[in-house]
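1. My questions concern the predicted model and sequence given below.
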Amino acid sequence: MVQEVRERPSELVNEIDEKGYFHRQKNHFDTPFGSGKEHNPVEAGRYRLVWAKGCHWSNRASIAIELLGLQDVISVNLVGRTPREKDLGWEFVFDEGNKDPVLDVQFLSELYANADPEYKGRATVPAVVDVKTKRVINNDYVWLTNYFETEFRPFQAPDAPDLYPEELREEIDAYNDYLFEHVNNGVYKAMFAQSLEAYNDAYNNLYQAFDEIEERLENNRFLFGDYVTDSDIRLFVTLARFDTRYFKNLGPIRNRIVDFKNIWGYARDLYEIPAFKNNTYFADLAKSTEKPKSIFIDYNTRFWDKIDYETLWNQPQERYLLSKTPSEKFKRNEEVK
């Protein structure tokens, strides 16, 4: 019943320090996937990924699953929000009766409670749920795509890309940490800042990172050269939301994504890939979930359903000229499964 579902905790109440800085809650369910006794077993058909169109932390997992051909191995479902006086968090709003047909629950928080009745944090996506027990067993967005790329390799499509090449893993991990601090979470640190000091620090770090990335992409088609890696997925999901959603909560911005020549071309190059396009919902990102209180609101919010994002994102670009393999965006797995 709805009244039994715990109200969603607020970031602005629980994740802001005394100086006004935002500190994202830790991932509670972080048991790795693997073959060890303490690991979540790697099995086909056992798990269900729950994600949300607006959440880039979960969007990168949905992209990775499709890129790797794991759709029949790990099932996927979407959650959204229903406006209520009390925020009850992520809900299976796209399913009949607002209930997941496999897990038979209405709210994601129910699956968190099944796993840990004492859990007090936000019920976040991505959430990997054990279909057998109907419990969340992993919500660790930091490593989740890496588990799909490595531990689930025996189940990947024969021509699946190698998004996490062994010889680059140390560099990719370091760069992913950089992206998290300055870009992926950096934009939230600016949006949720409750002091001018916190806002300025986050804002400056964000644009410093964009400048570095713009320079990095001057001579590289993707972040690590000719081929798409895990890091590119992580950057893309933030770029896809910046001009459509994030800018509305950032105040005056120095540049939009479309103002960065290399970054904008790079983002469109990635968007050409079906797994990126199929899992990106621009109209949903641009649509405001709140009723406008003034006529003086941004263009995207007022006319979100009139903006032709497909045309914008499908504009021609020549990023392929930077690559030794212009027609191939992926390094393919070399091992025979």
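-> It's in.

2. rest of the way, CA atoms for contacts and neighbours
-> Fine.

3. Could you verify that V76 is part of a helix?
-> No. V76 is assigned strand when assessed by DSSP: H, G, I helix; E, B strand; the rest coil, not a helix.

4. so what's it closest to, chain neighbours aside?
-> Ranked by Cα to Cα, 6 or more residues apart in numbering and with sequence neighbours excluded, the top spatial neighbour of V76 is L49, at 4.7 Å.

5. Put this next to the first one:
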Amino acid sequence: MAGTQSGGKEISVGGELRRQPNRFTDRITPDGTWPVEPGRYRLIVSLACPWAHRSIIVRGLLGLQDVISMGVVDPLRDDTGWRFTLDEGDQDPVLKIKYLSEAYLATDPTYDRRVTVPSIVDVPSGKVVTNDFPQITRDLHTEWRAFHRAGAPDLYPEAMRDEIEAVAEPIYRNINNGVYRCGFATTQEAYDNAYTDLWDELDRVSARLESRRYLMGDRITEADIRLFPTLVRFDAVYHGHFKCNRQKLTEMPVLWAYARDLFQTPGFGDTVDWDHIKRHYYVTHRHLNPSGVVPQGPDPSVWNEPHNRA
């Protein structure tokens, strides 16, 4: 179906968000075309982006910081895409490029779609290996195991993978992507459908977490890492900016305690950058917030209140 563009994301004629497929889907494996090799690859992220956030968390929890380097783009995305203006000389210090789009064009000179994060770039060639964000974290678990830190958690245990995917798929469809479906809807019907899907799923997840500490039970897994980036942005961005306003996260006792539990776990809260998150959404999405004014609240200190879930 033909569509129009809004905020760099495809919107269908029916008013509903349609995401473009990931263009680069190669994988880094011990015996593949792109071999596992410490120091060879660079993970490019935005601290504002929930899809990139999950890769930051996994990289840290598994202790891969010295194995896969990381570059951070400016939270404000302009017409040329993600920029490296946070670094000296306005260029990434390793890749020596000013825009992530340069790596995309080095890989495919005809590329004319949206440039996305996270992306993993091969440093020697400057080419993008993958921007397939779901597979990136799976492969950090499975393909880089030889370089995990001692005592690293098994976030994607083989015996639980089918269950993790079964739980995480509706979370992605209705919550992770659901907030965007609400925010970028251009018809009332599309918004209403997305809103209903979002809150039905949040209620289901809340009910699941009433009887278990984490989504899979008593251990943190990939499923929790996929949900957390949306929850941590909920009151600051999605509740108002994306019209996901039945309740605030702080008004949902189970989910709020669960989110604080994760936030206070090393490797989660210390990866949250409130300034990047709020400036990206409220300044970049001028069609939703024409003034570009960034709200002062909410108070982030509440995230450190006791969660009582241990």
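-> Structure's in. What do you need? On a predicted model such as this, the values are computed, not experimentally measured, just so you know.

6. now what about the TM-score between them?
-> TM-score for the superposed pair, counting by TM-score structural alignment, normalised by the length of structure 2: 0.92. Supporting figures: 302 aligned residues with a Cα RMSD of 2.1 Å.

7. related to what we said a few turns ago, where's the residue nearest to V76 of structure 1 relative to A113 of structure 1, distance?
-> Here the distance between L49 of structure 1 and A113 of structure 1 works out to 17 Å (Cα to Cα, to the nearest Å).

8. Which one's more surrounded, these two?
-> Neighbour count, other Cα atoms under 10 Å: between L49 of structure 1 and A113, L49 has more, with 23 against 18.

9. Now do the contacts for the counterpart of that one in structure 2.
-> Here L49 of structure 1 is matched to L43 in structure 2, going by TM-score structural alignment. Contacts for L43 of structure 2 (Cα atoms under 8 Å, 6 or more residues apart in numbering) come out as I68, S69, M70, G71, P118, S119, I120, V121.

10. R145 of structure 2 too?
-> Counting by Cα under 8 Å, 6+ apart, R145 of structure 2 has no contacts.

11. Let's see that with 10 Å instead.
-> P30, V36, L62, L64, D139, A152, D154 (Cα atoms under 10 Å, 6 or more residues apart in numbering).

12. now R23 of structure 2
-> Contacts of R23 of structure 2 by Cα under 10 Å, 6+ apart are Y104, D108, Y111, R113, R114, V115, T116, V128, V129, T130, N131, D132.

13. isn't there a strand covering the fifth one?
-> No. Assigned with three-state DSSP, R114 of structure 2 falls outside any strand and is coil.

14. Number of residues surrounding it?
-> 17.

15. mind checking how far the residue lying closest to it once chain neighbours are set aside is from R19 of structure 2?
-> Ranked by Cα to Cα, 6+ apart and with sequence neighbours excluded, the top spatial neighbour of R114 of structure 2 is G8, at 6.4 Å. Separation of G8 of structure 2 from R19 of structure 2 (Cα to Cα) stands at 9 Å.

16. Could you check which of those two is surrounded by more residues?
-> Neighbour comparison, G8 of structure 2 and R19: the larger count goes to G8, with 18 against 14 (by other Cα under 10 Å).

17. The more buried one against G81, yeah?
-> Yes. Using Cα atoms under 10 Å, G8 of structure 2 is in contact with G81, at 9.1 Å.

18. any common contacting residues for the two?
-> R114, V115, T116.

19. nearest spatial neighbour of the counterpart of W144 of structure 2 in structure 1, skipping sequence neighbours?
-> In structure 1, the residue paired with W144 of structure 2 is F152, using TM-score structural alignment. In space, and not counting its chain neighbours, F152 of structure 1 is closest to V42: 6.6 Å by Cα to Cα, 6+ apart.

20. Near that neighbour, how many other residues are there?
-> With other Cα under 10 Å as criterion, V42 of structure 1 counts 20.

21. And the helices in structure 1?
-> Counting by DSSP state H, structure 1 has helices at residues 11-14, 56-68, 108-115, 144-150, 169-179, 186-191, 196-216, 230-242, 261-271, 274-278, 282-286, 299-302, 309-313.
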